[in-house]
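In: sequence first, then the predicted structure, then my questions.
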Amino acid sequence: MSNSVERALRILVELADGPSTISELGRRLDVHRTTSLRLLRTLEEERFVRRADDGAYRLGPRLAALAAAALDGLDIRDSAARHLAALGDTCGQTIHLGVLEGHQVMYLDKVESRQAVRMYSHIGALAPLHATGIGKVLLAYLSAGERDDLLGASPYPRYTPNTLTDRAALDEVLDRTARQGWALDDFEHEEFIHCVSAPVFDAAGRVAAAISVSAPSMVLDRPGLLAHTEDLTSTARAISEELGWSQR
């Protein structure tokens, strides 16, 4: 990469943190003022930066348009694939990627377990929001009104003795999920399958999807499942970052 291109890119990265003057940019990038001015004028002509009345430079509209086009072109499944595979290699259990589809969860991708006992779930399958880890995560970051629209009135369908069918009890779990950053499906959809799930955020900070680690009880007990929570949430953050999310 040429020095000029590298310096221009570094200027854009610096301006992403906030407006800066020519002097400030030159000092931070360790380049002469005239070099900074030459690069900024070129970037300004192409509308990648703009100079405000106070003399400070800011990111320009053309860069915003390019960023929007790049984000629109991101595919959650493609962005997540290698991260899901790595998580599957790490934990050896079934990995799911799910999104909201109407009033249900739809599985977008799946990494099969290395265990002899396999789950019958498949890509494209639908599952209930209130009784799955992924569903709880998708609900947890919504307002009460948005939850109303998706869930309707309780009681909700019961799939196992552990299914939460009451709205107040479900809201309590969803609020805890939002605070801790992950959800537990405690044998609520299938009697012998439990999972932990974590949110995937998009560039606007909205929950775009969720991922989960699932296992049959005869393969992995509760402490063993929860031991994967850190790897799960770390993977979810990595996918979120690929979608343009930033924790700042």
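Out: That came through, no problem. Numbers count the residues shown, from 1 in each chain.
In: from now on I want contacts and neighbour counts done on CA atoms only, so please keep to that.
Out: Will do.
In: so who does the residue nearest to Arg118 when sequence neighbours are not counted touch?
Out: Of all residues not flanking Arg118 in the chain, Glu112 sits nearest, at 7.3 Å (Cα to Cα, 6 or more residues apart in numbering). By Cα atoms under 8 Å, 6 or more residues apart in numbering, the contact set of Glu112 is 88, 93-95, 118.
In: one more: Pro216?
Out: Residues near Pro216 by Cα under 8 Å, 6+ apart: 117, 192-194.
In: what about the residue located most distally from the centre of the chain, is that helix, strand or coil?
Out: Largest separation from the mean C-alpha position in the chain: Thr34, at 41.4 Å (Cα atoms, centre = their mean). Recorded secondary structure, Thr34: helix (DSSP: H, G, I helix; E, B strand; the rest coil).
In: A further structure is provided below for comparison with the first:
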Amino acid sequence: MPARRRPAQTASPTESAPRPEYRIEALAKGLRLLALFTEQHPAWRVSDMAAASGVPLPTVYRMVMTLTAEGYLVHLPNGDYRPGVRVLTLGSAALRSMDLVELATPELKALAEATGETVNLCVLTGDQVLYLIRIRNSDLVTANIQVGSTLPAVFTSIGKLLLAHLSDDELETRVTAGSFLPPHGPNAKLSLDELRDELAAIRRDCCAVQDEELAFGLRSIAIPVRDASGQVIAGLNVAVQARDWSAQRLIRELRPQAARTGQEISLLLGCSQV
């Protein structure tokens, strides 16, 4: 005899908000620290976190050490802290349901089918790119990358594309010496000064190429995705094996297809400036 289904439970008005006696103050303080990290202020020192949150410095220090040990914060070489992969992974579930992902997925699937290559959609978070969509076709050296993964923006085509559309002040804030730490590919630029001319060209051309900068044997080409205001909010790329695709062939054959896809997604998001 089949088991009877239990009726769905709904919260009563008194259960819809947490009761004060259920509040865990230490957890609340930790969440207040994480909430300090924004696009405008992606990295913090412990002393500044204490001042901004109103939490005593010794308490902030212990919480930061715990959050770092658990992967929610990362300690940078200059002494600052930024959100770690665990925070980004938690957020990826919400990001997957965004209009951007829902609207972009069919277009990216069509691009992947047309090219037979791997296609990605990423956004910028701090000095990293966060993967929102990954449609893998080819056997790439970055086969372990999946939705929710992050990579250094300075070594990726999408990352360089998104960095190129930042203001000078924001670029200086996001990109530090710690952004260029290994591992990376043989052609990687290892400082912001080395990268500046390329970023200017990327902003002008609305296209970025990664030529074995992320890893040996990997190339990719990236195109911007714009929102209704025309602002670049994400990037898509087509990633290929370097042994099969020269940089020139990549630009000649895949750029037009990727650009059309970027325009289609931008139009779906309400952008008329494509």
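Out: Ah, there it is. All values reported here derive from a predicted model rather than from experimental measurement.
In: that older thread, closest to Gly205 of the first structure among the contacts of Glu112 of the first structure?
Out: Set against Gly205 of the first structure, the nearest of the contacts of Glu112 of the first structure by Cα to Cα is Ile95 (23.1 Å).
In: what residue of the second structure takes the place of that closest one?
Out: Under the alignment (TM-score structural alignment), Ile95 of the first structure pairs with Val119 in the second structure.
In: so the equivalent of the residue nearest to Arg118 of the first structure over in the second structure versus Leu67 of the second structure, what's the distance?
Out: Aligned against the second structure by TM-score structural alignment, Glu112 of the first structure finds its counterpart in Arg136. Distance of Arg136 of the second structure to Leu67 of the second structure, computed by Cα to Cα, to the nearest Å: 33 Å.
In: returning to that earlier point: list the contacts of the match of Ile95 of the first structure.
Out: 108-109, 111-112, 134-137, 236-239.
In: any idea which element it lies in?
Out: strand 118-125 (DSSP states H and E).
In: show me which of the contacts of Val119 of the second structure are buried.
Out: 108-109, 111-112, 134-136, 236-239 (16 or more other Cα atoms under 10 Å).
In: filter those down to just the ones in strands.
Out: Among those, the members found in strands (DSSP state E) are 134-135, 236-239.
In: in the first structure, which spans are strands?
Out: 49-51, 57-59, 94-101, 104-111, 126-128, 183-190, 193-201, 207-216.
In: picking up where we left off before, how about the match of Ile95 of the first structure: what's its closest non-neighbour residue?
Out: Nearest one to Val119 of the second structure, counting by Cα to Cα, 6+ apart, is Val238 at 4.6 Å.
In: same question for Met119 of the first structure.
Out: Met119 of the first structure sits nearest to Thr94 (Cα to Cα, 6+ apart), 7.5 Å away.
In: same thing with Leu97 of the first structure?
Out: Excluding the flanking residues, the one nearest Leu97 of the first structure by Cα to Cα, 6+ apart is Ile211, at 4.5 Å.
In: does anything pack onto the longest helix along the second structure? Which helices or strands?
Out: In the second structure, taking DSSP state H as the definition, the longest helix is helix 99-115. Applying 3 or more Cα pairs under 8 Å, 6 or more residues apart in numbering; DSSP states H and E, one finds that helix 99-115 of the second structure contacts strand 118-125, strand 128-135, helix 255-268.
In: give me the mean deviation of the first one from the first structure.
Out: Right, the one you point to is strand 118-125 of the second structure. Following the fit onto the first structure, the mean deviation recorded for strand 118-125 of the second structure is 0.7 Å by mean Cα distance after the TM-score superposition for the first structure.
In: ok now that strand, how far from the chain's centre?
Out: 7 Å (Cα atoms, centre = their mean, to the nearest Å).
In: now that strand against helix 255-268, angle please.
Out: 50 degrees (axes from the mean of the first three to the mean of the last three Cα atoms, to 10 degrees).
In: next, the angle from strand 118-125 of the second structure to strand 128-135.
Out: Going by the same axes, to 10 degrees, strand 118-125 of the second structure is angled at 150 degrees with respect to strand 128-135.
In: any figure for the gap between the residue nearest to Glu14 of the first structure when sequence neighbours are not counted and Ala209 of the first structure?
Out: Counting by Cα to Cα, 6+ apart, Glu14 of the first structure lies nearest to Leu25, which is 7.6 Å off, once chain neighbours are set aside. According to Cα to Cα, Leu25 of the first structure and Ala209 of the first structure sit 38 Å apart.
In: could you do Ala85 of the first structure as well?
Out: Distance, Ala85 of the first structure to Ala209 of the first structure, by Cα to Cα: 17 Å.
In: what of Tyr120 of the first structure?
Out: 21 Å.
In: out of the two, which sits in the busier spot?
Out: Ranked by neighbour count (other Cα atoms under 10 Å), Tyr120 of the first structure and Ala209 place Ala209 first, with 27 against 7.
In: alignment lookup: Ala125 of the first structure to the second structure.
Out: So Ala125 of the first structure corresponds to Ser149, using TM-score structural alignment.
In: what do you get for Leu15 of the first structure?
Out: For Leu15 of the first structure, no residue is aligned by TM-score structural alignment.
In: check Phe187 of the first structure too.
Out: Alignment note (TM-score structural alignment): Phe187 of the first structure maps to Glu212 of the second structure.
In: surely that match meets Arg219?
Out: Yes - between Glu212 of the second structure and Arg219 there is a contact under Cα atoms under 8 Å: 5.6 Å.
In: list residues touching both of those two?
Out: Common neighbours of Glu212 of the second structure and Arg219, using Cα under 8 Å, 6+ apart, are Ala242.
In: who's more crowded, those two?
Out: Between Glu212 of the second structure and Arg219, counted using other Cα under 10 Å, the more crowded position is Arg219 (26 against 21).
In: ok, and the closest non-adjacent residue to the more buried one?
Out: Per Cα to Cα, 6+ apart, closest to Arg219 of the second structure is Asp211, 4.8 Å.
In: for the match of Phe187 of the first structure, give me its contacts.
Out: Neighbour list for Glu212 of the second structure: 185-188, 218-219, 242 [criterion: Cα under 8 Å, 6+ apart].
In: repeat that with 6 Å
Out: Neighbouring residues of Glu212 of the second structure by Cα atoms under 6 Å, 6 or more residues apart in numbering: 185, 187, 218-219.
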